[in-house]
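> 3D model of this:
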Amino acid sequence: MAYIFRTFRKPLVGKQKEVLEGTIELRKLMGWSGQGAVTQGFTNPTGFISHFRRFETLEEISEWLNFTKPDTKVIDKVYELNSICESYANKIFKVIKPMSGVDGNLSDYLRDCQIHDQWIMHCKVGERQKVIDACIDQAENFNGIKPNVSITLSSPLIGGVFVTRLLKNFNELEDEGNDKTAPDFIKKVKDLVTGFDRHQTLLHHD
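Sure thing, here's the model as predicted:
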């Protein structure tokens, strides 16, 4: 079972570029460069900037957090970034089903991707497992890369289910609109959720 540690920041107006560059610098200090990526909104240029990394166990996350506590360079950079942001939050995602459907090495494929495409299902109370099962079943019907399915362990969206793909270009989003995948995907879970969100963000590989 894998886990994704992801940090979100909402930059103050006019500080988007500074936060983006600072996040890449922070990842170098943390030793995260080349592991995961940085995301930046493109339809909403004043939106969130995030970055993420994959861990194999929760113990690895705990060890990493304990390792960075005494690192003043990392802590100072975090405070510096947070001082030019409206909000800041860390989330841990548990990956129930990994991405698949790529010929060759998945890591190499993901390094060429430019778009982070994510659906968020807001589950009704007691229905999360049914939503997870439906999302896993429907994931295999997506064209191209098959999305991962994950849940949050530490987030206000504690009942959320996330379906995530990394895409190479915008054309893959347009192509999806010409088949039945997205509408059928919604139909499978619409009676089990209170609503949906979908976000596409640009990927920056460091």
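> only C-alpha atoms from now on, for both contacts and neighbour counts.
Fine.
> residue 165 contacts residue 99, correct?
Yes: contact status for residue 165 versus residue 99: in contact at 7.2 Å, counting by CA atoms under 8 Å.
> so what's in contact with the two at the same time?
Listed as contacting both residue 165 and residue 99 by CA atoms under 8 Å, 6 or more residues apart in numbering are 145, 146, 147, 148.
> name the helix or strand for residue 184, please.
Per DSSP states H and E, residue 184 falls inside helix 181-189.
> buried residues in that helix?
For helix 181-189, a neighbour-count test (16 or more other CA atoms under 10 Å) marks 181, 185, 186, 188, 189 as buried.
> before we move on, back to that, quick one, which of residue 165 and residue 99 is more surrounded?
residue 165 (24 against 18; other CA atoms under 10 Å).
> let's see this one next, to set against the first:
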Amino acid sequence: MPYTFRSFRKPHVSKIREVTEGTIELRKLMGWSGQGGITTPFTNSVSLISHFKRFESMEEIDQHFEKMSSNKEVGNKISELNSYCDMYANTVFEVLRSPSGPNFENMKKNKYVIQFWMKAKIGKRWDLADAVIKNSVGRNGNMPGISVPIGSMEPGDIVMTAPFPNLSFLPTFEESRSNIKVMESVQDLLIEPPKRHITRLLFD
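Reported below is the predicted structural model:
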């Protein structure tokens, strides 16, 4: 079962550039360069910066972070980055369905990511995941990935993610009617309407 490890930071408004550049440096120290990527604010109203890497098992995550815990350079860089931020959190996501299609196969050509975060009613998390997987539709042969955080997160319980190469790839208001099926299938399972965020996607 694959997993994605993702770190989130909310930088001070004047420190977005420093946190972005510092995240690239941190990933180099951790040996993550060229694996996964970095997201930076675009229409992300909370101005979060994140970076992520895929792992094939929890054991692999354990082994990696045991090794990193003794690396003083990594610890110092994390402390430096966090001094520029109001919030810092690490999260592991279980990947229920990987994204697929031309955009995913040419991942490093993508410049943006769109994510829908959904918050389930109590006891409805599994039904919500099933409904999203069954009813989510792709565009131009691209199917979104579906993942779930292993711990509670304020934005939501289920995340639908799709990378894309440029803004012209986004559906127009009329074209977005294709999402009606999945939204109707989950409306009775949600505490609140899904949140949609678009972020820039960087690769190191």
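> rewinding a little: what's the average distance of the helix holding residue 184 of structure 1 to structure 2?
After superposition onto structure 2, the mean distance of helix 181-189 of structure 1 to its aligned counterpart is 1.5 Å, using mean CA distance after the TM-score superposition for structure 1.
> list of residues touching whichever helix or strand residue 59 of structure 1 is part of?
Using DSSP H and E, residue 59 of structure 1 falls within helix 58-68. Identification of contacts with helix 58-68 of structure 1 by CA under 8 Å, 6+ apart yields 3, 5, 30, 55, 74, 75.
> again with stretch 196-204 of structure 2
Stretch 196-204 of structure 2 is contacted from outside by 24, 33-34, 36-45, 108, 110-117, using CA under 8 Å, 6+ apart.
> just the ones of those residues in helices?
residue 24 (DSSP state H).
> okay, how far is it across stretch 168-185 of structure 1, tip to tip?
From its first residue to its last, stretch 168-185 of structure 1 covers 21 Å (CA to CA, to the nearest Å).
> in that stretch, which residues are buried?
Judged by neighbour count (16+ other CA under 10 Å), stretch 168-185 of structure 1 contains these buried residues: 168, 181, 185.
> counterpart of residue 166 of structure 2 over in structure 1?
Aligning on TM-score structural alignment places residue 166 of structure 2 opposite residue 169 in structure 1.
> chain neighbours aside, what residue packs nearest to that match?
Nearest residue to residue 169 of structure 1 in three dimensions, chain neighbours excluded: residue 114, at 5.8 Å (CA to CA, 6 or more residues apart in numbering).
> cool, and residue 7 of structure 2?
What sits nearest to residue 7 of structure 2 in space, not counting adjacent residues and going by CA to CA, 6+ apart, is residue 90, at 4.4 Å.
> and the equivalent of residue 52 of structure 2 over in structure 1, how many neighbours?
Taking TM-score structural alignment for the superposition, residue 52 of structure 2 sits opposite residue 52 in structure 1. When neighbours are counted by other CA under 10 Å, residue 52 of structure 1 registers 20.
> how about the nearest residue to residue 52 of structure 1, chain neighbours excluded?
Leaving aside its sequence neighbours, residue 52 of structure 1 sits nearest to residue 6 (CA to CA, 6+ apart; 4.2 Å).
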